[in-house]
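In: sequence plus the predicted model coming up.
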Amino acid sequence: MTGLSPAPELRRILHIDMDAFYASVEQRDDPALRGRPVAVGHARARGVVAAASYEARRYGVRSAMPSAVASRRCPELVFVPPRFDVYRAVSGQIHEIFSRYTPLIQPLSLDEAYLDVTETVSQYGSATVIAERIRAEIHRETGLTASAGVSYNRFLAKLASDQNKPDGIFVVPPQRGAAFVAALPIERFHGIGPARAARMHALGIRTGADLRGWDIETLRRHFGKAAAFYYGVSRGIDERPVEPHRVRKSIGTETTLARDLHTEMDARTVLEPLAAKLWESCHRRGLTGRTVTLKVKYADFRIVTRARSLPEPVTGAEEILIAMTPFLKALFPAREGVRLLGVTLSALLSLEGAHGSGQLALFES
């Protein structure tokens, strides 16, 4: 007896991500759109791109981009109104395929999910074989392509699924996890947005290897509660389980500003793209909500939040901005300066259900 407990079993985690999902569905269903730059959304003045085909992405068209900007970048861009009921139905087909291989499925949105296949991998030989079977069945049954990441934790699986997009697969085995992370630019890390990446660059952190060189206490002084996560993933460690029954309570986004803001007009300039990003994130997940919350962090790190519950679910980015207007008028001008702004949507409900009740007109902001 050595007194040593056995090493925990390595998990087998997949991240499956559909390729340009909404736009690909439209191209599948209308042969005239195939090979052309397509944006799902409306071309009206306040329209927002919900999804862009790969042909459109070559021109720099991206989701959450104002339609007017997208049209300037790609004059040949074809706008297609979203068909949420179709996307939802196709997503159901895809998730039924997932369920053939494991009950441990954590959907992130209509077009991506984590799968834990640790308990079923022995039936198929390897997690890579399962990922390839899922991709083949998705293509055969829906006519669409998916990319897959295979690894031993969620963080690495998600990074891997981006590696060979579109219609690709990438595997990060346990012995390669730390080295794979070390070579990546910090911008590739899931959860590190442009503002956080800029802060890290200012501190000399540009790659996973740079991040690994920092001890956890120093990271905590700069990044607070996120320090433990950064410390772990920079070493290829992520203990988060796949949570099949996780209930999302809110969706939010925020940005740390390059300079402190003082006026309502400056705040609106920042919040407009944030609201567009938030709505696009909600729509990807098939959700909307009734409560809009504004978060303001001042230069002295004091945080103020203001929430407003609406009588009906929001229908787009413009309504999110309108809901915040009373808060902006009350909080600005800000003499002490504002260093961070954020917006969150809560009291969530199914976008499909709200649309079915006649409450929503998608992307008619």
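Out: Arrived safely, thanks for sending.
In: CA atoms for contacts and neighbours, from now on please.
Out: Noted.
In: tell me the contacts of the nearest residue to His15 once chain neighbours are set aside?
Out: Of all residues beyond its chain neighbours, the one nearest His15 is Tyr114 (4.6 Å), with distances taken as Cα to Cα, 6 or more residues apart in numbering. Neighbouring residues of Tyr114 by Cα atoms under 8 Å, 6 or more residues apart in numbering: 13-16, 105-108, 154, 242.
In: and the residues you listed, which two are furthest apart?
Out: Among the contacts of Tyr114, the pair separated by the greatest distance (Cα to Cα) is Ile13 and Leu108, at 14.3 Å.
In: so those two - more neighbours on which side?
Out: Remark: of Ile13 and Leu108, Ile13 carries more neighbours, 27 against 15, as counted by other Cα atoms under 10 Å.
In: in addition, the following structure is provided for comparison:
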Amino acid sequence: MRLRTSVLMRCYHGDYHTDVFDQERLAGRVADGSERILFWGDAAEVRTVAELVRTRAEPEQEVLDGLRLGTHTTLSGAGLYGPGHLEVARTGSTQARVSGASEAIMWDLGRVLGGAGRTPFHTISCVPRNRRSSGRIPGGTAIHRIHTRQVGSAHWGVAPFYIMAGRFMELLDYRELSADSEAVRRGFGEQSAVYLADEESAALVRGLCRLNGFDPRVHVASDGPIAAAEVSDAAPAGGAPGDPHGPRVVFIDLHSLQRGLDDAVAARGEACTVAMCDLEAEGSPEVQATLLARGFRLTYISPPKIVYPAGSDGQAVRIPLRGGFCRPNSEAPPAPPYYLGGGPLDEVEKSLADSYRTLMRVWEREGSNRD
């Protein structure tokens, strides 16, 4: 645990705030298999790490800080993305070689996907960094290109989840990799329609689906603005305080709608509030209108899937297309992905880039109003 923290803190020059500091609790998660930490590096340094693990040594901090390694973690993504999702996160490296990272990450994802039939998980979700380096702030272009070129995960939007190095809100990619390569195709094949409250959200959904080779029927509310539901500004009792550097995700259940909306719109101190909503439900546009009226914007989708998870006795489980409506709660300025700075983009990619620029302008304006 200390070694992972050491690598990440050195990688980010001490400006790292994700959940890696509660050593005792996180050690328990590693022990029970909830988290798996991978290290990579030159052979001699990896042997040193293996010996430290084998002997259960507690070396001095300067010993750990002297190891030039890379790391990432696989852990449950249920809290952020829903049941059946694994998350790949906590990635950083103090090595100069990018090739070592790509080889290690590909090996680890192969291990995870190889065991998918024995667990309930069906999707690897990740939000890789994608900004350019700037001064002492390390960029994410290298890890982003590993996900796009080697891993082959699919882009399904952007996630303004975290306040990152330099107190910037990074517009991270939201990407998925299915354990079953046909799961998403089956999901779209049995889809009737997607229901949306506004044209801006519809344009994003169309663009993301077309980027990945799908063209669903998108139904946009056409009878004028939808009345937003009444919601309370007071957070429901019993909730934990939010993470000032990270997201809080609320999964909106249409069968207990009022509590879900009340919970979503009342910030608890988190950097970003996320409301996940079923976009295939005909009653969804009213929910979306309520979220839009309270400063949320649709920024990513999780595509529909038909999966056969372990423990289902071979029975198919269909997961609808869901939308992530995000509301940043910080004055931190957004940091754009490197690919918004130009380069060869096709027409679909250009339309998505325009959508992301529009989101950034909205958040920049709203952030300045919080100052």
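Out: Sure, I can see it. A quick note: this is a predicted structure, and the numbers were derived from the prediction, not measured.
In: report the TM-score for the pair.
Out: Scored by TM-score structural alignment, normalised by the length of the first structure, the superposition of the two chains gives a TM-score of 0.26; 159 aligned residues with a Cα RMSD of 6.9 Å.
In: follow-up on the earlier one: can you tell me how far the residue nearest to His15 of the first structure is from Tyr22 of the first structure?
Out: Between Tyr114 of the first structure and Tyr22 of the first structure the distance, using Cα to Cα, to the nearest Å, works out to 19 Å.
In: Leu257 of the first structure contacts Gly342, correct?
Out: No - under the contact definition of Cα atoms under 8 Å, Leu257 of the first structure does not touch Gly342, with a separation of 10.7 Å.
In: ok, the two, which is more surrounded?
Out: Neighbours were counted for Leu257 of the first structure and for Gly342 using other Cα under 10 Å; Gly342 has more, 20 against 14.
In: list the contacts of that one.
Out: With contacts taken as Cα under 8 Å, 6+ apart, Gly342 of the first structure has the following neighbours: 252-255, 271, 274, 294-296.
In: check the second structure for its longest helix and report it.
Out: Looking only at the second structure and at elements set by DSSP state H, the helix with the highest residue count is helix 347-370.
In: and it, what does it pack onto?
Out: The elements that helix 347-370 of the second structure packs onto, with contact taken as 3 or more Cα pairs under 8 Å, 6 or more residues apart in numbering; DSSP states H and E, are helix 199-211, strand 334-335.
In: pull the residues that contact the first one.
Out: So that's helix 199-211 of the second structure. Under the contact criterion Cα under 8 Å, 6+ apart, helix 199-211 of the second structure has outside partners 155-157, 196, 215-216, 218, 220, 297-299, 301, 348-349, 351-352, 355.
In: same thing but at 7 Å, please
Out: Residues lying outside helix 199-211 of the second structure but in contact with it, judged by Cα atoms under 7 Å, 6 or more residues apart in numbering, are 156-157, 196, 215, 218, 220, 298, 348, 351-352, 355.
In: which among these end up buried?
Out: Applying a neighbour-count criterion of 16 or more other Cα atoms under 10 Å, the buried members of the contacts of helix 199-211 of the second structure are 156-157, 196, 218, 220, 298, 351-352, 355.
In: need the residues you listed in a markdown table with distance to Ser125 of the second structure, can you?
Out: Below are these laid out as a markdown table (distance: Cα to Cα, whole Å):
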| residue | distance to Ser125 of the second structure |
| --- | --- |
| Trp156 | 10 |
| Gly157 | 12 |
| Leu196 | 24 |
| Val218 | 24 |
| Val220 | 28 |
| Leu298 | 18 |
| Ser351 | 24 |
| Leu352 | 20 |
| Ser355 | 22 |
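In: of those residues, closest to Glu62 of the second structure?
Out: Proximity to Glu62 of the second structure was ranked across these by Cα to Cα; first place goes to Gly157, at 40.3 Å.
In: chain neighbours aside, what residue packs nearest to the closest one?
Out: Tyr300 (4.0 Å).
In: neighbours of that neighbour, just the number please.
Out: By other Cα under 10 Å, the residues close to Tyr300 of the second structure number 25.
In: surely it is in contact with Trp156?
Out: Yes - counting by Cα atoms under 7 Å, Trp156 is a contact partner of Tyr300 of the second structure at 5.7 Å.
In: identify the contacts common to the two.
Out: With Cα under 7 Å, 6+ apart applied, the overlap between the contact sets of Tyr300 of the second structure and Trp156 consists of Tyr174.
In: how about the strands in the first structure?
Out: In order along the chain, the first structure carries the following strands (DSSP state E): 13-18, 38-40, 51-52, 78-80, 105-109, 112-116, 146-151, 169-171, 250-261, 287-298, 303-309, 338-350.
In: out of these, flag the one nearest Pro326 of the first structure.
Out: strand 303-309 (9.5 Å).
In: which strands and helices sit next to that closest one?
Out: With contacts taken as 3 or more Cα pairs under 7 Å, 6 or more residues apart in numbering; DSSP states H and E, strand 303-309 of the first structure sits against strand 287-298.
In: tilt between the strand it packs on and strand 338-350?
Out: Using axes from the mean of the first three to the mean of the last three Cα atoms, to 10 degrees, the inter-axis angle of strand 287-298 of the first structure relative to strand 338-350 is 160 degrees.
In: in the first structure, where's the longest helix?
Out: In the first structure, ranked by residue count with DSSP H as the criterion, the top helix is helix 264-284.
In: mind giving me the packing neighbours of that one?
Out: Checking 3+ Cα pairs under 7 Å, 6+ apart, helix 264-284 of the first structure ends up next to strand 250-261, helix 317-331.
In: could I get these as a markdown table with distance to Val150 of the first structure?
Out: Conversion of those to a markdown table gives the following (distance: least, Cα to Cα, whole Å):
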| stretch | distance to Val150 of the first structure |
| --- | --- |
| strand 250-261 | 27 |
| helix 317-331 | 35 |
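In: these: which one's closest to Cys282 of the first structure?
Out: Closest approach to Cys282 of the first structure among those is made by strand 250-261 (6.9 Å; Cα to Cα).
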